[in-house]
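Peer 1: Have a look; sequence and predicted model below, questions after that.
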Amino acid sequence: MALSFRFWRLNLLPKPSLSHLQTTLKALKPLKQKLSPICSLPMSSSSLNSLNSHLSVSKNPTFSEPHNPTACPQDDLVVLGIETSCDDTAAAVVRGNGEILSQVVSSQADLLAQYGGVAPKMAEEAHLQVIDQVVQEALDKAKLTERNLSAIAVTIGPGLGLCLRVGVRKARKIAGSFNLPIIGVHHMEAHALVARLNERELQFPFMALLISGGHNLLILARDLGQYIQLGTTIDDAIGEAYDKTAKWLGLDLRRSGGPAIEELAREGDAKSIKFSTPMKQHKDCNFSYAGLKTQVRLAIESKNINATIPISSANSEDRRTRADIAASFQRVAVLHLEERCERAIEWALKIEPSVKYLVVSGGVASNQYVRARLDQVVQRNSLRLVCPPPSLCTDNGVMVAWTGIENFRMGRFDPPPPADEPEDIVYDLRPRWPLGEEYVEGRSEARSMKTARIHPSLTSMIQASSQQQP
């Protein structure tokens, strides 16, 4: 009988050779023995077919139909989650019942302040320096060793490829050494699902707005692994706009731009500067912050603000001007979120009338102004706003471990990698990884960055010019 293995998410790019398949088959027997006290996987005469059904998925796993969950005691699962998608090195140990046994985060705040944002190579080096320590501290705080774990979950995308590789290499090394199954996690899916750890009433279907430094995403979560993308970022995300505005205003970036802008904005007049709301002419749910960033930069230049003078050294008039810009920027940036959410709720209720919740997660979801404004949106639409606690909004290992638990219960995991896996192996990292199918009504001309960033009259001129070319 021909054997065909298609692993869940953490596939290696080279096609498996015969020797690799033999190694995998050898790994499956101890895997079954290791998991049998936790999940009674069906290993009867049809065991091979059953196991294949657990490991086989569609080409894009986030769209696949979930498997029927295997009956297993939830409390017995213990998963280590590793997150290195961008600028924080994080690890956590979580039980199947949602108990957080440990959570460790090593921040790169000093690097962010030094470079004015994320420098991929520097971020990779910082991850490499602390990854072993962070993971070991997570295990120590949980008072466990690798032998007590049920599985390893690790972010494989989206994110910075150099950074993702650090976490994946560490996860596979542990999984191979201790014969542990491994779960590849979608970073944005983890931001959405972590809300289910704290809010046990949060059942599918629900909506999610995911807002961070690299992503804006509006999804309808119909079930685990079944997502409809209602809107996404076509250029810059809101977190990026916060960070750049904070930098141009001379604010302290060691806490990231969001908290710095929110704090200064409390001192300012939010209507003092008339910034235009992005994409008013586009009746979809997509996001664009590149134009607003340009408006802010021009306003700062017109006020002759010197960003080399930190806000702490600014005189009272200069500080008031900076506060007015911060408040005006924040009002319009969040108004863009509100408008998109209003339309997305309308679309989602047409698809799934039973939707009752809007989850708001990601680093920017820690912003209290953002939460307060979006709470008004959901109340107008008779929904309920669910936000994870601030410590679980920013990138963290808990969300990765919990998403690993949710997928593990559905049989979505890879068998242990070889213990002697080569150091130079090429991993299946996914720096760009869409979450869900795009909603047909959500497509628009603005999804083209070229069209979104160029004024319509200039677009016509460019098109006319190109047509005249021989």
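Peer 2: Happy to help now that I have it.

Peer 1: can we go C-alpha only for contacts and neighbour counts from here?
Peer 2: Fine.

Peer 1: Would you mark the buried spots in the longest helix along the chain?
Peer 2: Longest helix of the chain, by residue count under DSSP state H: helix 316-351. Using 16 or more other CA atoms under 10 Å as the test for burial, helix 316-351 gives 318-342, 344-345, 347-348.

Peer 1: same thing with stretch 275-292?
Peer 2: Residues 275, 277-279, 284-292 are the ones in stretch 275-292 that count as buried (16+ other CA under 10 Å).

Peer 1: likewise stretch 107-114?
Peer 2: Buried-residue list, stretch 107-114, by 16+ other CA under 10 Å: Ser107, Gln108, Ala109, Leu111, Leu112, Ala113.

Peer 1: this is the comparison structure:
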Amino acid sequence: MAAEKKEQDVYILAIESSCDETAAAVVKNGREVLSNVISSQIALHTLFGGVVPEIASRKHIEKINQVIQEALDEAGMTLDEMTAVGVTYGPGLVGALLVGVSAAKAIAYAKKLPLIGVHHIEGHVSANFIENKDLKPPFLCLIVSGGHTHLVKMKDYGEFEIIGRTRDDAAGEAFDKVARAIGLGYPGGPKIDKAAKEGNPHAMEFPRAKIEGAPYDFSFSGLKSAVLNYLNHEKMRGEKVSQSDLAASFQNAVVESLVSRTVLAAREFGIRDVVIAGGVASNSALRAAMKEACEKEGFRFYHPSPALCTDNAAMIGAAAYYEYQKGTRSGWDLNAVPNLKLGER
């Protein structure tokens, strides 16, 4: 039976295809998820040790219509009952993004619905609204994923000020590269998180980069190089390296860098609400360390459940709802923008 549509209710059909997940969701009024369907390609890309863009695009084409229909069926609704269509249009893999954007444009055009292009990072931040009903801007958000490491102040819905960013590798990228180097494989984040639970985080001392004149910026390439150099050094000496100790020590260095800068920024900018988002936000050590640091400072700490940290369409639906309320509408010329910057339209 179709959900009853009241005049004031807004139903967003949301689509996400920026990397290796084909996802669709129906979100009511920005915070109530009626369906959230994800077709993951992780098993496929694991064979290659990382995401292969061409394969990702082809898989999106195969799955997109099926995933959208599943999202509608799960919500017990039809396209005619949707208020608007929201879709990720950047940043991400251009071929992958194009599949979602094309599907969204076709549906919006055919059904005469408003089309709303959503920034992928804005989606990650908005994932926090789904399970934290009392969360409202302004707040400070640490966004950590395979492609992004940003520290941003969300001033209002859809309004961001970037306070810090990575100068080189994203945190998730460093996790993937180190996991591959120590033989854990892909995806690196969950594999290192699991291995680290058995290891000593103080077994090896790795550097924490500080950038002069940019106290809120991050750098992980030096840390990654230090791990690789340590591995090579021990190998030349014929020493066996503890995989779990190395994973725990590396993770500890990353987490310490992320937490210290976030807390420093919150303190300096006088922000009491701290939020984390993105795939790496599901890391158990990061969540525990951030929670402890925020409690010590008297900050309120929010995070999405692990299922909403990875790429999904529910978060895009939440972001699209607030853009819709602001009057944001995209034209039929909406295109994939692989290097889209936060705050750009």
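Peer 2: Happy to help now that I have it. Fair warning: this is a prediction, and the values are worked out from it, not measured in the lab.

Peer 1: And the TM-score between them?
Peer 2: Remark: TM-score between the superposed chains equals 0.92 [TM-score structural alignment, normalised by the length of structure 2]; 338 aligned residues with a CA RMSD of 2.0 Å.

Peer 1: Output the buried residues of stretch 275-292 of structure 1 as a markdown table; include the columns distance to Pro30 of structure 1 and secondary structure.
Peer 2: Formatted as a markdown table, the buried residues of stretch 275-292 of structure 1 follow (distance: CA to CA, whole Å; DSSP: H, G, I helix; E, B strand; the rest coil):
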| residue | distance to Pro30 of structure 1 | secondary structure |
| --- | --- | --- |
| Phe275 | 62 | coil |
| Thr277 | 58 | coil |
| Pro278 | 55 | coil |
| Met279 | 55 | coil |
| Asp284 | 51 | coil |
| Cys285 | 48 | coil |
| Asn286 | 47 | coil |
| Phe287 | 48 | strand |
| Ser288 | 50 | coil |
| Tyr289 | 51 | coil |
| Ala290 | 52 | helix |
| Gly291 | 56 | helix |
| Leu292 | 56 | helix |
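
Peer 1: Could you dump those into a markdown table and include distance to Ser47 of structure 1?
Peer 2: Converted to a markdown table, the buried residues of stretch 275-292 of structure 1 look like this (distance: CA to CA, whole Å):
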| residue | distance to Ser47 of structure 1 |
| --- | --- |
| Phe275 | 62 |
| Thr277 | 57 |
| Pro278 | 55 |
| Met279 | 54 |
| Asp284 | 48 |
| Cys285 | 46 |
| Asn286 | 46 |
| Phe287 | 47 |
| Ser288 | 50 |
| Tyr289 | 52 |
| Ala290 | 53 |
| Gly291 | 56 |
| Leu292 | 57 |
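
Peer 1: With respect to Cys393 of structure 1, which of those is nearest?
Peer 2: For the buried residues of stretch 275-292 of structure 1, the residue nearest Cys393 of structure 1 by CA to CA is Phe287; the value is 19.9 Å.

Peer 1: what's the nearest residue to the one in structure 2 that sits across from the closest one in the alignment if we skip its chain neighbours?
Peer 2: Under the alignment (TM-score structural alignment), Phe287 of structure 1 pairs with Phe218 of structure 2. Using CA to CA, 6 or more residues apart in numbering and skipping residues adjacent in sequence, the residue nearest Phe218 of structure 2 is Thr166, 4.3 Å away.

Peer 1: what residue of structure 1 matches up with that neighbour?
Peer 2: Aligned counterpart of Thr166 of structure 2 in structure 1: Thr233 (TM-score structural alignment).

Peer 1: mind listing the helices for the stretch 51-200 of structure 1?
Peer 2: When assigned using DSSP state H, counting those that start in this stretch, the helices of the stretch 51-200 of structure 1 occupy the ranges 109-115, 120-142, 161-177, 187-193, 195-198.

Peer 1: To Gly214 of structure 1, which of the ones you listed lies closest?
Peer 2: Closest among the helices of the stretch 51-200 of structure 1, once you apply CA to CA, is helix 187-193, at 10.3 Å.

Peer 1: Skipping adjacent residues, who's closest to the equivalent of Ile219 of structure 1 over in structure 2 in space?
Peer 2: Per TM-score structural alignment, the equivalent position to Ile219 of structure 1 in structure 2 is Val152. Leaving aside its chain neighbours, Val152 of structure 2 sits nearest to Ile162 (4.4 Å; criterion: CA to CA, 6+ apart).

Peer 1: So the one you found belongs to a strand, correct?
Peer 2: Yes - residue state for Ile162 of structure 2 (DSSP: H, G, I helix; E, B strand; the rest coil) corresponds to a strand.

Peer 1: So what's the residue count around it?
Peer 2: Residues lying near Ile162 of structure 2 (other CA atoms under 10 Å) number 15.

Peer 1: ok, now the one 5 residues further on?
Peer 2: Residues within reach of Arg167 of structure 2, counting by other CA under 10 Å, total 13.

Peer 1: from memory it sits against Ser219, does it?
Peer 2: Yes - shown here, Arg167 of structure 2 and Ser219 form a contact pair, counting by CA atoms under 8 Å, at 5.4 Å.

Peer 1: Structure 1: matching residues for stretch 66-79 of structure 2?
Peer 2: Under TM-score structural alignment, the match for stretch 66-79 of structure 2 is residues 133-146.
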